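Visitor: Test case, fold it:
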Amino acid sequence: MAIERTSAQDTNPQPVPKEQVADGVEDPQLDEEKLKQFFIGSIDQGTTSTRFIIFDGLGEPVAQHQIEFTQKYPQSGWHEHDPKEIISSVEQCIERATSIFVDLEHNVSDIKAVGITNQRETTVVWDTNTGEPLYNAIAWPDTRTKGMVRELKLRDGADKLQDLCGLPLSTYPSSVKLLWLLDHVDAVKQAYEDGRLSFGTIDTWILYNLNGGKKNNVFVTDSTNASRTMFMNLHTVQYDDKLLGFFGLDRKKINLPKIVPSSSPDAFGAIQSGDLKGIRIAGCLGDQSSALVGQQGFTPGAAKNTYGTGCFLLYNVGEKPVISTHGLLATIAYDFGGNRKPVYALEGSIAVAGSGVKFLMKNMGFITHSHKISDLAASVQDNGGCVFVTAFSGLFAPYWIDDAKGTIFGITQFTERGHIARATLEATCFQTKAILDAMELDSGHKLNMLAVDGGMSNSNLCMQTQANIIGIPVDRPAMRETTALGAAIAAGFAVDVWKEFDELKGINQKDRVIFEPNISKDESEKMFKKWGRAVEMCRGWLDADEQNGEFS
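Guide: Alright, predicted model coming up:
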C-alpha cells in the first residue's frame, strides 16, 4: 500500500498508520479474548503526581485514578516531598481506581499482580526500628548539593567512579543526597551511628509500606533504581565497597535494600491492606526504564524518547554496559530475572522540552494553552531563519555547556511569533539528534526507529520535524501511558500473563502511527549544521565569577 508523504513545511502533517508501513515481519498473534480477562495494576509514582492504572492483558487501560501531591521548596534549589503523603497518595489511587474497576463489573480477583514505577534518585531515609521517616524525601531535581559535588570531584578516585557505576558525580544521584542528610540532619546522623538508618529510593519506600512496614520488613529495590544511586556496580549488579568507600559509608551502620530483578513473582511481597490485600507485587522499574519497556524496546538499538518538561532518551545497548565517552549516562534498562542477563542502556537528558513551550506561554504570552503551540508553529511555513538554543540553564547531554544561555539567532523584521514557536519545537528535536548521534558512537548500534511518548509527542508537526531531523522514522503509540504500562508488563511477565518477549511485542500496537522522514539527507544535515553553529555561538555568556553555582 502506498504511503502518503507530507513535507515538514506542511502546516498540518499527517502521520502514517503503522499497519501501512510493512516491514515483512508479521506482528505476533495474541489470544485477545483470553488476555482481555487478565488484569495488572500499575502504580506510577511520579515527581508531581501519583497514579494507579489497571491494564488488561492487551495493554489497554481499564480504570485509573491520579492525585497530585505537595511540592516543597524550603529554599532556593531545594525540592522535597513528604514521604507519608506519597504513601497516602498511592493508597488513595489504588482504592479509587479499584472502585472504578469494580463498578465496571470486574472482579478484584481478576487482577493478577501489581507493578510499580517511580521517580528515580529521590531519596528517603527512615528509622529501621520504627519505620518512621527521619526527614522529607529529597527529590531528584534538588540542587542543594552543588558545593558538596564540587568537593567530591576533588577526592582521589572521583574520575574512576563512572567506570564502575555508569554515572558521573552530579547533584542527581541518591548518593550525594544521602551525604547531605548525614551532614545536616541530626536525627539521620544519630540513626546512622546507632546502626538503625534505612536508606531507599521511592520504590523501596513504597514496597516497604505496602508490605506492612516494619512488621514484614520487605526491604528491596530493583536493579534499575539501584543503578541510579552510585552505590551499585553496573557490571556486578551489586553494591560495591569501592563506591561506598568513596562516599565514606560504613555498611555496618546503614541498611541498604537488597537488589533484585525488575520482574519477580516473590521478591516484592504483596499488598497487606485495602481492596487489593493479598495481591502480589511482581514488577518494579524506575520511570524511564519503565517507559522503554512500555515501548517494547527489547532489542539493542531500540530507543525511546519521553518528551516531558525535559526529555529523557534511553537507548538499549544489550547485555553488556557501555560506559559513555560522549557525555551520556550508563544505566540498567531492565532486568527480567530468571536465567536472563540484565539489559543495559545509554541515557541522555535534555533540560528544556515542554518547559520551552511553557516559557512561550507564561513568560512571553505567545499562547494561552500548551497544546496550541502546534497551531502557532503551523501558522508559518518554516522557522523563517530563526534558531532558538533553549539553554535556560546551560545545555545538558551531550554538550554539557554550563556557560550557555538561551539565545535566538536569525531574528529580522520578518520574524513572527510562529517562527519562534517552530524554532522552540525544533530545539528539542535538534538536541535529540545530538544525543542519538552520541549513543550510536558509544554503542556501535545503528538506530532504525525512535519510539516516542510524553506531552510534546502529541504534536504531529513536532514529531514530523523530529523524523526529518534524525533521518529515521518516529513511532508514536495511540496509548501513551507507556511508563505505567512498562511496570505492568514487568509484573505480568513475572506471573505468566505473558511468557515470552515475542508476546510482548504485540502489546500496545493498536493505532500506532509512523512519522517517516520526508526531506533529503542534505537538507537535514544543513539544518543540523546550522544548529551546531548556534550552539557554539551561545557559549560564554557568563564569566566564571558571574555563574551562580556549578552546572551539574
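Visitor: When you work out contacts or count neighbours from here on, use the C-alpha atoms and nothing else.
Guide: Will do.
Visitor: now the strands: where do they sit in the stretch 151-300 of the chain?
Guide: With strands called from DSSP state E, counting those that start in this stretch, the stretch 151-300 of the chain shows them at 197-201, 220-222, 232-233, 238-239, 254-255, 258-260, 281-286.
Visitor: Can you tell me which of those is packed in deepest?
Guide: Highest mean neighbour count of these: strand 281-286, a mean of 34 (counted as mean count of other C-alpha atoms under 10 Å).
Visitor: Here is the second sequence; please produce its structure so I can put it next to the first one:
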Amino acid sequence: MANFILAIDQGTTGSTVALMDSSGKLCASVNHEFPQLYPKPGWVEHRPADIWKSVLKGVRGIMRKGVCKPTDIAAIGITNQRETALLWDRHSGEPLNNAVVWQCRRTTDFCEQLKSEGHEKVVRRKTGLVLDPYFSASKYRWLLNNTSGLSRLRRAGRVAAGTVDSYLIWQLTAGETHVTDVSNASRTSLMNLKARRWDRQLLDLFQVPEDILPQISASSAVLGHTRNVPGLPDGIPIAGVAGDQQAALFGQACFSQGEAKCTFGTGSFILMNTGSDLLQSRSGLLSTVAWQLGEKAEPVYALEGGAFVCGAAVQWLRDGLQLIKRAPEIESLAGSVTDHAGVEFVPALTGLGAPHWAPEARGTLTGLTRGTERGHIARATLDAMALQNADILRAMEADLGKRMKPLRVDGGAAANNLLMQIQADVLGRKLIRPQVIETTVAGACYLAGLGIGLWQSPAEVRRIWQAEREYAVQMNSSTRRKRMDSWNCAVQRTLL
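Guide: Below is the predicted model:
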C-alpha cells in the first residue's frame, strides 16, 4: 500500500529530499548542495539546472536508502525558497536565464523609483508587502528586460515564469502543469491578497504579462502528477506546496489564530497565524497567505517579521572577533556569567529588519567596562537574538489585538538551551521545541498527506505533532521590563 510522503525541500543553498510515513515519522532524508553565483556585488543567482539536478540526486539518494519502494509513495509535497524568480521555455523546459535569488538586490533602483513615484501605498494595501527588491515582481521585470531572444519566444507563447515551486512542478510533470500555490504567489508582489489572483494594476506597474505566470492553486490539493521523472513512477500526485516559512508554520501545527513559530537560522523568521483575518500591520510587519487547504476552502493568513541577523551574530563572534572557535561554544561561554552585566549588542550588521526597517542601521556594542569579559559579550549576543524576536512578536500581538499562545521554535539555534530559556524569559511566554525539528519538511508532508486524504484534517495532524521540550518563563515581570528598557535604549542609539 502506498503510504509514504516524499518531501522536496528546495532551499537557497541545497535541496533536501525526505520520506515521512503515515504515522508522521520522518524516516530518512538526504541533502545535496549546489553552487551560488555572484556575478556582481549585491547580485545572487542560481542555475535552474543545478536546482533540478540537486532534486534528482536527492530522489535517487532517498530511494537508495531502501526505506520504501517508489511505488510506496502516495504523494509528493514541495516546500521552497521563496521569491526567487525564473524564466523557462514552455516547449523545451530549458531555462532562459539564471534564476534571480531572493537575496539579490539588483532591482533596488527600480524599487526606489516606484517609491518616489508614490506607488508603495497601493503595493502594501494589495499585497501586504513592502516595496522591496526582495520580492519577485521586480525580478521578473529584470529578467524580461535582460534575457536575449525573449521577444521571439514571447511572440510564440513559449515563455513561462514562476518561483521555484512552479519550476519544480513543471519539471516533475514533464511540462503538463504550470501552477503555484497561494503562499508562494503571495510573496511575488503581484497577487491581490484578498482576491487571491494576479492583480492587473500590479502586473502593469511591474510590467509583467499575466500569460507567462502560473495558475494560482491551493496549498493542499492535487496540483499535478509525476511524468518521466527518473526513479519515480508516473502518476504520483503532487498534493502539497508551500513556501518554506509557511511550511514551517504548518509543520509546527500552528493551526489556530495566535499560534506562532520562530525559525532560528542565519536570520530569524517569525510567522503568526491570524486565521481568516487579513491584517494590515500597523507595526512594520508583513501580511501573507499562510496556506489554503483545498481549492474551495478559505485561506489562512499570517503576519510575518524577520530579523536579518540571528545565528549570523554567533558566526561573527567566531569569524570576526574570534571569541569562539565553534558556534556551539557560545552556549557554555554565555553560561559562564550570570547575566549581561550591562553589555548590549545590537546585531544590526546588515541593518535592522522588522519592525524597524532601518537598512542604514549598523551594529553597536555598548556598556563595556574594565570588568567586561568574553562571557558578557557572548551573553549579550544571545540576549540580542532573543530580544529582537520579542520586539517582533509583541508587534504581532499589537496588530492581532490578542495575547499570543506559546511560541514554537525550530532551526539550528533552537538546539541552544540557554538561548531558548532567554527567549522564554524576555518574551514572557512558554516556548515549545518539537520532536521533528525539520519543520519545513514536515509541513510539506502534512500538506500533501491532507491533499490526498492520508490524514483527514489538521486536527489529525496536530495529534501527530509532538513536543520534545518546553521552556517555562523564569523571569519576573519587573526584571523583564528593566531588561527590555536597557535593550530599547541600545536600539535607539543604533538608529541615531
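Visitor: Rebuild the strands of the stretch 151-300 of structure 1 as CSV, extending it with distance to Trp498 of structure 1.
Guide: Rendered in CSV, the data for the strands of the stretch 151-300 of structure 1 read as follows (distance: least, C-alpha to C-alpha, whole Å):
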stretch, distance to Trp498 of structure 1
strand 197-201, 28
strand 220-222, 20
strand 232-233, 30
strand 238-239, 28
strand 254-255, 35
strand 258-260, 20
strand 281-286, 13
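Visitor: For Lys358 of structure 1, find the nearest of those strands.
Guide: Among the strands of the stretch 151-300 of structure 1, strand 281-286 comes nearest to Lys358 of structure 1, with 26.0 Å by C-alpha to C-alpha.
Visitor: equivalent range in structure 2 for the closest one?
Guide: With TM-score structural alignment applied, strand 281-286 of structure 1 matches the range 238-243 in structure 2.
Visitor: What is the distance between the matching stretch and the centre of its chain?
Guide: 14 Å (C-alpha atoms, centre = their mean, to the nearest Å).
Visitor: For it, give me every contacting residue.
Guide: 75-82, 165, 169, 180-184, 219-226, 291, 444-452 (C-alpha atoms under 8 Å, 6 or more residues apart in numbering).
Visitor: Narrow the residues you listed to those in helices?
Guide: Taking DSSP state H, the ones among these that sit in helices are 165, 169, 182-184, 444-452.
Visitor: farthest-separated two in those?
Guide: For these, the maximum inter-member distance is 20.6 Å, found between Asn184 and Ile452 (C-alpha to C-alpha).
Visitor: ranges for the strands of the stretch 1-150 of structure 2?
Guide: Using DSSP E, counting those that start in this stretch, strands in the stretch 1-150 of structure 2 cover 4-10, 14-21, 26-33, 45-46, 73-80, 86-89, 99-100.
Visitor: Mind reading off the mean deviation between the first one and structure 1?
Guide: Which is strand 4-10 of structure 2. Mean deviation of strand 4-10 of structure 2 relative to structure 1 after superposition (mean C-alpha distance after the TM-score superposition for structure 1): 0.7 Å.
Visitor: quick one: that strand aligns where in structure 1?
Guide: Per TM-score structural alignment, the counterpart of strand 4-10 of structure 2 in structure 1 is residues 39-45.
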